[in-house]
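*Asks:* Kindly return the folded structure for what I paste below:
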Amino acid sequence: MMLNINCDLGEGLNNEHIIMPLIDSCNIACGGHAGDIGSMIECVEISIKNNVKIGAHPSYPDKINFGRKKIDISPSELSYSIISQIESLETIADSYGLELNHIKAHGALYNQMIIDTELSNLYLDTIKEFKKKCSLYIPYKSEIEKIALKKGFSIIYEVFGDRNYNDDLSLVSRNNENALITDPESVVNHIKTIKETESVKTINGNYKKIKFDTICIHSDTNNSIDILKKINQEFDES
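*Replies:* Here you go, the predicted model:
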């Protein structure tokens, strides 16, 4: 029951050297909500040592709120920021002879595209040059999924191992005390349910159908390293 695990990195926690050996791919912050040239280079170098695939993790350009709030920004400014973030990481990757494996939006940008058709179209039109280069990490049964498939993007379905879900498959708001799952055993049980039943148990106790190819564990979740170690132990031995 091997799993594909991804993690958001380069966000200022300096735990990449511990996390990389425990994951399969990483989403590297590229200057929007966190990160700079130095942190991107460091993440790429550590990923090479650990044979971890790399992806760009663009967001609203808002380091104050860590990209977790929708901000007032024009479509053209947002488009420019997104493509600049991705291309900055691509340039670094290219200097090491690497290609981007995927692109995964961050925070409010990611969550908003679950329901926002206009934003999803803007995002996908902005990154159209990457359509044949890499895949998109996106959630199942979302607006961006439907539009990305119509536009011919390669998609990889993502679920969150350390987050609770609402009945509509949106993530429980971080303002809710039950948003995060931080106990390693509880995370493993959450993942087992998803893996074995192809559904997720929501915050309301209901089971909703879901698809996944990769599971995200946030590097800033409490106990993230213990969670990743527990996942590796549990599923590598299954």
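*Asks:* C-alpha only now, for contacts and for neighbours.
*Replies:* Fine.
*Asks:* Tell me how far the closest residue to T202 other than its chain neighbours lies from I210.
*Replies:* Leaving aside its sequence neighbours, T202 sits nearest to Y165 (Cα to Cα, 6 or more residues apart in numbering; 4.9 Å). To I210, Y165 is 11 Å away according to Cα to Cα, to the nearest Å.
*Asks:* Those two - which one has more neighbours?
*Replies:* Between Y165 and I210, Y165 has the larger neighbour count (other Cα atoms under 10 Å), namely 24 against 18.
*Asks:* Quick one: residues contacting the more buried one.
*Replies:* Listed by Cα atoms under 8 Å, 6 or more residues apart in numbering, the contact set of Y165 reads 171-172, 179, 200-203.
*Asks:* Now the two most distant members of those.
*Replies:* Across the contacts of Y165, no pair lies farther apart than A179 and V200, at 14.3 Å, counting by Cα to Cα.
*Asks:* got the residue ranges for the helices in the protein?
*Replies:* Taking DSSP state H as the test, the helices found in the chain are 16-19, 37-50, 75-95, 107-112, 117-126, 143-151, 184-197, 224-236.
*Asks:* Another sequence for comparison is provided below:
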Amino acid sequence: MPGTTPRSLDLNADLGEGYGRYTLDGDVDVIPHITSANIACGFHAGDPRTLDAAVAMAAEHRVGIGAHPGFPDRVGFGRRMMALSSEEIITDVVYQIGAVQAFCRRHGTRLRHVKPHGALGNLAWTDDRAAEAVAAAVESVDPRLTVMAWHGSALERQARRRGLAVAREAFLDRAYAPDGTLVPRSRPGAVLHGEGAILDRARRLARDGTLEAIDGTVLDVAPDSLCLHGDTAGAVDLLAKVGAALQAEGVTLRAFSAAGEGT
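*Replies:* Got it, this is the predicted structure:
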């Protein structure tokens, strides 16, 4: 509710997005500064060794682990739209969830949430067919899993329709359009780079759950979790500062999945 400081917020990052000999600077180094990790599953990025290392480190730091499934598009980093049938989306998402789930078992922990990546996530924001397919995939694997979605999105609607838990997410490093969707990365200003702008957004979201769209429109996004992308320049330092800023606002940093611990 606007004007009310939440007692707790989750802080998440997308990671495990290297592949083979190609690694991203600071990728898993963000883990000590977050409470939930969205780990690439091998389609848009990641491989068995990268996935294993990310899950192991997240488990060591008691960070909530999520699968970050995307389109099968390594060349485009999963950020290019693909025309897949509902069944293709379902089976691709099930496959990717299963990969992370297996490594969670290997390291004595469990998978807690699912967050679609890139173009798949953008499609599930507005398209009920794609959103229903993602939600169906999650439910078929484990209905205890939380779906990370955007406030008012088709994915939130379809996940709730199936009785799945939803954690609403807001982005600290992406610009928003007036309709609440993300500004396409191809447009200038789509990514927030300035430390001051990112910290100001974190504080505002902590205070009243709102943020400002690119045209000045105030959006009430009511987040449960805040995301800063692991491939954002200086992500490790930024996340440390975001965490400190949130705590200064009286917010406890806590994985949203912790509420279901032991269930």
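*Asks:* before we move on, back to that, could I get the contacts of Y165 of structure 1 in TSV, plus columns for distance to I155 of structure 1 and neighbour count?
*Replies:* Supplementary listing: those in TSV, determined by distance: Cα to Cα, whole Å; neighbours: other Cα atoms under 10 Å:
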residue	distance to I155 of structure 1	neighbour count
L171	19	19
V172	23	18
A179	26	17
V200	20	26
K201	24	20
T202	24	20
I203	26	16
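*Asks:* any idea how far P184 of structure 1 is from the residue nearest the centre of structure 1?
*Replies:* Nearest to the geometric centre of structure 1 sits K104, at 5.1 Å (Cα atoms, centre = their mean). With distances taken as Cα to Cα, K104 of structure 1 is found 24 Å from P184 of structure 1.
*Asks:* coming back round to it: what is in contact with Y165 and I210 of structure 1 at once?
*Replies:* Counting by Cα under 8 Å, 6+ apart, the shared contacts of Y165 of structure 1 and I210 are V200.
*Asks:* For A131 of structure 2, give its distance to S225 of structure 2.
*Replies:* Using Cα to Cα, we find A131 of structure 2 at a distance of 19 Å from S225 of structure 2.
*Asks:* V191 of structure 2 too?
*Replies:* Distance from V191 of structure 2 to S225 of structure 2, by Cα to Cα: 18 Å.
*Asks:* So for these two, which sits in the more crowded spot?
*Replies:* Shown here are V191 of structure 2 and S225; by other Cα under 10 Å, S225 has more neighbours (26 against 18).
*Asks:* Which position in structure 1 pairs with that one?
*Replies:* Counting by TM-score structural alignment, S225 of structure 2 lines up with T214 in structure 1.
*Asks:* Then A154 of structure 2?
*Replies:* Superposed on structure 1 with TM-score structural alignment, A154 of structure 2 falls opposite E143.
*Asks:* what do you get for D10 of structure 2?
*Replies:* Using TM-score structural alignment, the partner of D10 of structure 2 in structure 1 is N4.
*Asks:* Run through the residues that contact that match.
*Replies:* Counting by Cα under 8 Å, 6+ apart, N4 of structure 1 has contacts 23-25, 213-215.
*Asks:* Dump those residues into TSV; add distance to D236 of structure 1 as well.
*Replies:* Formatted as TSV, the contacts of N4 of structure 1 follow (distance: Cα to Cα, whole Å):
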residue	distance to D236 of structure 1
I23	12
D24	13
S25	17
D213	16
T214	15
I215	15
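*Asks:* Leaving out sequence neighbours, find the closest residue to the aligned residue in structure 2 for I83 of structure 1.
*Replies:* Counting by TM-score structural alignment, I83 of structure 1 corresponds to V94 in structure 2. In this structure, V94 of structure 2 finds its nearest non-sequential neighbour in A137, 5.4 Å apart by Cα to Cα, 6+ apart.
*Asks:* swap in E11 of structure 1?
*Replies:* That would be A34: by Cα to Cα, 6+ apart, it lies 5.2 Å from E11 of structure 1.
*Asks:* corresponding residue for the one you found in structure 2?
*Replies:* In structure 2, the residue paired with A34 of structure 1 is A45, using TM-score structural alignment.
*Asks:* any idea how far A131 of structure 2 is from its match?
*Replies:* According to Cα to Cα, A45 of structure 2 stands 21 Å off from A131 of structure 2.
*Asks:* Can you get me a residue count around the aligned residue in structure 1 for P143 of structure 2?
*Replies:* For P143 of structure 2, the aligned position in structure 1 is K132, judged by TM-score structural alignment. Using other Cα under 10 Å, K132 of structure 1 is surrounded by 10 other residues.
*Asks:* Excluding chain neighbours, give the residue nearest to K132 of structure 1 in space.
*Replies:* Distance criterion Cα to Cα, 6+ apart; nearest residue to K132 of structure 1, sequence neighbours excluded, is F153 at 7.5 Å.
*Asks:* Let me see the contact set for the residue opposite that neighbour in structure 2 once aligned.
*Replies:* Matched by TM-score structural alignment, F153 of structure 1 corresponds to L164 in structure 2. Listed by Cα under 8 Å, 6+ apart, the contact partners of L164 of structure 2 are 139, 143-147.
*Asks:* Looking at structure 1, which of those residues hold up?
*Replies:* Retained in structure 1: 143, 146-147, out of the contacts of L164 of structure 2 (criterion both residues aligned by TM-score structural alignment, their matches' Cα atoms under 8 Å).
*Asks:* H190 of structure 1 reaches G161, doesn't it?
*Replies:* Yes: applying Cα atoms under 8 Å, one finds H190 of structure 1 in contact with G161, separated by 6.7 Å.
*Asks:* quick one on the thing from earlier: could you export the helices of structure 1 as a markdown table, including distance to D8 of structure 1 and mean neighbour count?
*Replies:* Shown next, in a markdown table, are those (distance: least, Cα to Cα, whole Å; neighbours: other Cα atoms under 10 Å):
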| stretch | distance to D8 of structure 1 | mean neighbour count |
| --- | --- | --- |
| helix 16-19 | 10 | 16 |
| helix 37-50 | 11 | 17 |
| helix 75-95 | 14 | 17 |
| helix 107-112 | 11 | 20 |
| helix 117-126 | 19 | 17 |
| helix 143-151 | 20 | 17 |
| helix 184-197 | 17 | 18 |
| helix 224-236 | 11 | 18 |
